[in-house]
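> Provide a 3D model corresponding to the input given below.
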Amino acid sequence: MKTQINTLKKLLFVALSSAVIYSCKDENWEPVNNYDAEIGTGENTNFDAITDTYADVSGLPYINMWGYRNVHDPSVIKVGDTYYMYSTDVAFGVSVKPGIQVRKSKDLINWTFEGWVFDGLPKKGVEYITQNGGTPDNSLWAPYIMEVNGEYRLYYSLASNKGRLSVTGLATSSSPMGPWVEKDIVVTSKDDNSIGTNAIDPTVLVADGRHIMYYGSSWDGIYKLELDPATGLAKNAGDRGTRIVQRGMTGGMRNGNLEGPEIIYNAEQKKYYLFLAYDWLQTKYNVRVARSDSPDGPFLDYNGANVNNNIDSAPMIIAPYQFKGHSGWQGVSHPGVFKGENNQYYIAHQGRPGVNSFYMDLHVRELYWMQDGWPVASPERYAAVTQKEIKSADLAGTYEQIVLGYNVVPGYGNEQTSPDFQLSSETILSPNGTINNDPNNTWSFNAPYLTLSWGNGAFKDILYVKYGRDWENKVSSTILFTGLNQFGTAIWAKKIK
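Take a look at the predicted model:
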């Protein structure tokens, strides 16, 4: 079953081949019109122009209109007052040129398409694959961007037609806009029985002078690999590192895909957080988190279990969901976690609308750290909503609430055909402090945390409260909450009246 993963992905990541040049801008663009003017900027943003589907502007003639569209596997870095995003080569319904897509933004809402890192496939990655009997894909996957002493390092993934015959390579530049120079291959994998994982999906952590890459996918989980800080390449040539994460199994089959790691260190929490992508990217794709006191692990889940011991970890902080009046969002993973203004963390990922899972929209959400040190994600996309004091009286009202439950469906694309949408239900926070007018269920508020107590205190949800946009109902500002119950299950809600 695992040998089908790259083949299935290729059906989603179609690209055109072209000669290798190293640049960010494509001087042959023929803009159709200025879509950015339609969306606007800052306080003048026209959110209604940000649509779920975009068939009429998905092709190459409309690249200046892509913005948040055709985004998969985003990696974001903030340089000065600008955010730069690099992502996989994809487009809805059409072939696209390979090279890693580049976008930038001032506000995390309005994005302009800036071109490609490469004008084609990197030469050294192609050579490795062809020398090992494979044909490289005409697309690059899952880049990771970082800055080291004024040098921008961009790691990329190149897969092939042969299972896990893949490479992760490195390109460098003195500017986030390029031009980029291909340095070398960082780590490789072969389509054989050798120990290791698929050499895709890199992320890099700098800790105590060390540079450590975390990468991989289902074949043998997620690995960590020591890099040379001076070059950004493997410290020891040919090294593939050691495994740190592996998923559980049911009936002799893996419970689903495992890929797309993202590692950060939160200095306030004094812990390392490893975000992971679970399940099939077009349907059940979801985000899990593990944490450790050391960059070397062990990384533990919500229940204190080592995520390298063939388990499915918790908490799951983002998963396919559906609020009323909307087709829902599936495929909501491959997280890119980064810091913005005022030490605010964000998580970027793709979102595929329930009406058609081949569209890929950029979602950016705020992350909050709860009192127990676990991160949670906003139930709605970031919209720069003005914040004001929230009092207990403001919380009384009717909410749409989603409990991010989960059903195990072992397998990959052939088995996980359903997104397993988690549906919203109505919850009322009454002014008298009860939930749904039941005296056995009560709520209390100690800003910014809301506590929902169920069954006379037998169960409790601790939730972070903030204003945000209701995207489904096109309401510019409403109260949102997000958090975890005592079992590590994520709870989302938005106030609707």
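
> drop to CA atoms for contacts and neighbour counts, all remaining ones
Fine.

> okay, strands next: where are they in the stretch 201-350 of the chain?
Under the criterion DSSP state E, counting those that start in this stretch, the stretch 201-350 of the chain carries strands at the ranges 203-207, 210-217, 221-227, 242-245, 249-250, 253-254, 258-266, 271-278, 286-292, 316-318, 321-322, 329-330, 336-339, 345-353.

> now the other sequence, so there's something to compare against:
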Amino acid sequence: MPHPANGENAGVQFPSSPGEFTMYDTSILDREPEWGVHNAHDPGIIKTDDGYYVFSTDVRVGGELIPGVMVRKSPDLIHWQWVQYALPGIPQVALDWAGSGNLWAPDVVQVNGQYRMYYSASSFGSRQSLIGLHTAEHIEGPWTDEGVVIRTRDEDPLNAIDANVLKDAEGRMWMVYGSFFGGIHITELDPETGKPLEEGFGKLLAVRDKTTEDGAVEGPYIIYNEQFKQYYLFLSYDSLFEDYNVRVARSASITGPYLDAHGRDVADSTYMPQHEVGVKVMGGYRFGDDPGWIAPGHNSVLNDNGNYYMVHHARGGADKHWPYLHIRTILWTEDGWPVVSPQRYAGETEQDIPAAMVPGEWERLVHDPAVDGQVQSVPLKLHWNGELTGEHGQGSWSLDGGRTLTLRWNALSEGQGHVEQVRLLPAWDWEKNAPALVFTGMNDNGICSWGKQSS
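Below you'll find the model as predicted:
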């Protein structure tokens, strides 16, 4: 099997090396300009005329925390540089109401030429929380305090954090928010003020039956895909430090109901076991002997002229205290579900893949919603005669003549699905620092899988 980097592969273009990426670098702990993607948590992305910007939660490994919302920028979604803290500290209204020591989960949108930054103020385990608003004429500020958008008390049944603001297909403005306690809600905003049109907390979109870490649902983010005429609600489930994972459900209406691939409503807490509700597009993982990544989640999504990217944080598999910024290409299944690349973005583009590139040794992993924590890849061999063999079973494979690979399994355990359609992508293998062909997709039981060619 030819190596994907050589010239025998019919003009398929693999991305070039994104450069050196050093993890767990203690020499940069106190030097923000050298952080790059380090210390990024709950990232919210926006594209501007001056480049891509990510605003993120105030976190810091191995040093004294400085509150004020971290800001990074990039010309290409690959190389990120530190800009500044957006604010000089915690706004007085956030101190008075929530007593917070840092600011969480900022989301920035542009409305009529003005930038609006929605931030969250709270403390872990508390519902005494608020979402505040600042505005600016330029993406790098200065920012003006516009006060409170919505707030909750400890006696309230929900938690006012994790805002995501968007316009629907008709141009109306909405804010989806909420976390952990009481689930996810949506409320319509006044486009002039950026604040709720009506009093109250809005409509419930998603909830789970527990308020412990294994019943957490947070970090909501909604996008609309014009091609499929659907709204997609992304959510993060479970423990922030251990088994965080990203789920998605969809609806023809921005106010729901949001259903998964089995038609289950993510606002219905009676489904058992609850860990199987929502399409799990990504969780912790390891390819081969690499330490991999722990607890990926709290994502935003960028629609860049029809190219979609998931933006999220993940914790290093060798030390979960170090959070890093990840950008991943989103591809779409034929029936309109988003699936994400098993590799971080390095400039790759989706292309037709010659059938001769597909046979060989692969590593495959399955994002089974019933499995917590990291998933380990296992070997898969795609034979030249169209057969497949591996630790997950045997069967056959076929290519549609372009970029959709179908894996047909005949020896899988009950409930695992038997037909798997995946999209091929010429990517950069960050574990091996080399180009590699990868796939991402979903089987006929609504379970997502990843693959990476290893020979």
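
> returning to that earlier point: Val90 of structure 1 is nearest to which of the strands of the stretch 201-350 of structure 1?
Closest to Val90 of structure 1 of these is strand 345-353 (Cα to Cα; 11.4 Å).

> which of the strands of the stretch 201-350 of structure 1 has the highest mean neighbour count?
Highest mean neighbour count among the strands of the stretch 201-350 of structure 1 (mean count of other Cα atoms under 10 Å): strand 329-330, with a mean of 29.

> so it matches what in structure 2?
Residues 293-294 of structure 2 are where strand 329-330 of structure 1 aligns, taking TM-score structural alignment as the criterion.

> tell me who's in contact with the equivalent of Thr242 of structure 1 over in structure 2.
Matched to structure 2 by TM-score structural alignment, Thr242 of structure 1 sits across from Lys203. Neighbouring residues of Lys203 of structure 2 by Cα atoms under 8 Å, 6 or more residues apart in numbering: 185-187, 255.

> could you rerun that using 10 Å?
Under the criterion of Cα atoms under 10 Å, 6 or more residues apart in numbering, the contact list for Lys203 of structure 2 reads 176, 184-188, 255-256.

> do the same with Asp30 of structure 2
60-64.

> try it again at 8 Å.
If a contact means Cα under 8 Å, 6+ apart, then Asp30 of structure 2 has Gly63 as its contacts.

> same question, Leu480 of structure 1
Neighbour list for Leu480 of structure 1: 378-380, 465-468, 492-495 [criterion: Cα under 8 Å, 6+ apart].

> biggest helix in structure 1, by residue count?
Assignment by DSSP state H gives helix 123-131 as the longest helix of structure 1.

> check the mean deviation of the next helix or strand after that one from structure 2.
The helix or strand immediately downstream of helix 123-131 of structure 1 is strand 141-148, counting by DSSP states H and E. Plainly put, strand 141-148 of structure 1 ends up 0.6 Å away from its match in structure 2 on average once the two are laid over each other (mean Cα distance after the TM-score superposition for structure 1).

> run the chain-centre distance for strand 141-148 of structure 1.
Per Cα atoms, centre = their mean, to the nearest Å, the displacement of strand 141-148 of structure 1 from the mean C-alpha position of its chain is 13 Å.

> what span of structure 2 lines up against the helix or strand just after it?
From strand 141-148 of structure 1 onward toward the C-terminus, using DSSP H and E, the following helix or strand is strand 151-158. Mapped onto structure 2 using TM-score structural alignment, strand 151-158 of structure 1 spans residues 114-121.

> still on that earlier bit, could the strands of the stretch 201-350 of structure 1 go into TSV alongside distance to Asp361 of structure 1?
Formatted as TSV, the entries for the strands of the stretch 201-350 of structure 1 read as follows, by distance: least, Cα to Cα, whole Å:
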stretch	distance to Asp361 of structure 1
strand 203-207	22
strand 210-217	23
strand 221-227	26
strand 242-245	28
strand 249-250	31
strand 253-254	28
strand 258-266	17
strand 271-278	17
strand 286-292	15
strand 316-318	15
strand 321-322	15
strand 329-330	10
strand 336-339	14
strand 345-353	5
